[in-house]
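Asks: Provided below for reference: sequence and predicted model.
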Amino acid sequence: MKEHTAIAQMSIADRPRERLLSVGVRRLKDAEVLAVIIGSGIPGCSSIELAARILRRTSGTAGLAEANVEQLLAIDGVGPALAMRIVAGCELSRRAAHRAKG
């Protein structure tokens, strides 16, 4: 089992929010972007670890974009509020992409 590393234990330069500010959102890994959206982890699992778990269970960003609340709730560490926040963020992104095309 992988050792847990809390965000507070990471160097400031490696923390997702700080990396977003220093290098820009486009240079972040998918798990880091999702970790910023998640905001915080759960006991024993940082936001980056939880984000990676979600991405694994949804088969990456394409699967995440298609996931519904019920599917996300089946993932350990994902509660209703987080599932709804992720689904809403994906929908907002889908709408922006659709409007950019049209």
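Replies: Yes, it's here.

Asks: From here on, just use CA atoms for contacts and neighbour counts.
Replies: OK.

Asks: biggest helix in this protein, by residue count?
Replies: helix 80-101 (DSSP state H).

Asks: for comparison:
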Amino acid sequence: MTYCLRVADIPTSERPRERLMAHGAKILATAELIAILLGTGQGPGKLSAIGLGQYILHELAKCDRDPLAVLRDVTPAELMQIPGIGPAKATTILAAIELGKRAFQSRPLDRTPIDSPVAAAAALSQDLMWQNQERFAVLLLDVKNCLLGTQVITIGTATETLAPPREIFREVIRHGATRVIVAHNHPSGNVEPSQADIDLTRKLLAAAQFLDIPLLDHLILGDGNHQSLREITALWDDYPQGD
């Protein structure tokens, strides 16, 4: 491994904790961030904490996926199969991952104006962003685009979900919303719309016109990213919503 020496043998200014304190966490390599969580090293060849962090990433990459993507859903048992990782280190890593998810997924307060795809994605991220199954949800808004609440309409498989327009607008009407944004996730992380996504959006826009409940957008979320169909398609020109 690249880092076989002890962290104590690294010049003070180059140690992960000191670099984080001086320059912030963003400049640290992923292995260095893991090293801070681990505190100590060992594993194959008595690696340093940084070396063990690198070794963990190397082991996670064996499944031909981004190791960070694997790390998001890793289990304690899977981590503890890596030499040098026991219950204490595994639970520390998993606690940090969960804390990061919760910080990213924090919702805006109710009645917050939803005035952009970014704001809409943030409001829905807890329900959709990191899920392993496709989910379809709605953002319920008032006449000023302020958030009334969110609602997951359906939960599908790892690759598809069904979202009948009838079910969607039933929830919108039941909650007294006057405007709506719909969204679903792609567990693969690819947020480009499929033809089925386009076709469903077309049906929803037509229904929204008929019910006089403007559909403001259809978002696709996944793997920390989002895509606004309103921004990348001409569907809203074909079905004006009066918003």
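Replies: Happy to help now that I have it. All of these numbers come straight from a predicted model, not from anything done at the bench.

Asks: what's the longest helix of structure 1 in contact with?
Replies: I37, I38, L64, A65, A67, N68, V69, L72, L73 (C-alpha atoms under 8 Å, 6 or more residues apart in numbering).

Asks: Filter the residues you listed down to the ones in helices?
Replies: Checking those against DSSP H, those in helices are I37, I38, L64, A65, V69, L72, L73.

Asks: and which of those residues is nearest Q9 of structure 1?
Replies: Relative to Q9 of structure 1, the closest of those is I38; by C-alpha to C-alpha it sits at 18.1 Å.

Asks: how far away is that closest one from H98 of structure 1?
Replies: Distance, I38 of structure 1 to H98 of structure 1, using C-alpha to C-alpha, to the nearest Å: 24 Å.

Asks: ok, and the closest non-adjacent residue to the residue nearest to the spatial centre of structure 1?
Replies: When C-alpha atoms, centre = their mean is applied to structure 1, the residue found nearest the centroid is L34 (1.9 Å). Leaving aside its chain neighbours, L34 of structure 1 sits nearest to A51 (5.6 Å; criterion: C-alpha to C-alpha, 6 or more residues apart in numbering).

Asks: Can you tell me what the one you found aligns to in structure 2?
Replies: With TM-score structural alignment defining the correspondence, A51 of structure 1 maps onto G53 in structure 2.

Asks: where's its match relative to R170 of structure 2, distance?
Replies: Taking C-alpha to C-alpha, one finds G53 of structure 2 at 50 Å from R170 of structure 2.

Asks: Neighbour count for the two, which is higher?
Replies: Ranked by neighbour count (other C-alpha atoms under 10 Å), G53 of structure 2 and R170 place G53 first, with 24 against 11.

Asks: which of the ones in helices among the contacts of helix 80-101 of structure 1 lies closest to M10 of structure 1?
Replies: Using C-alpha to C-alpha, those come closest to M10 of structure 1 at I38, 17.3 Å.
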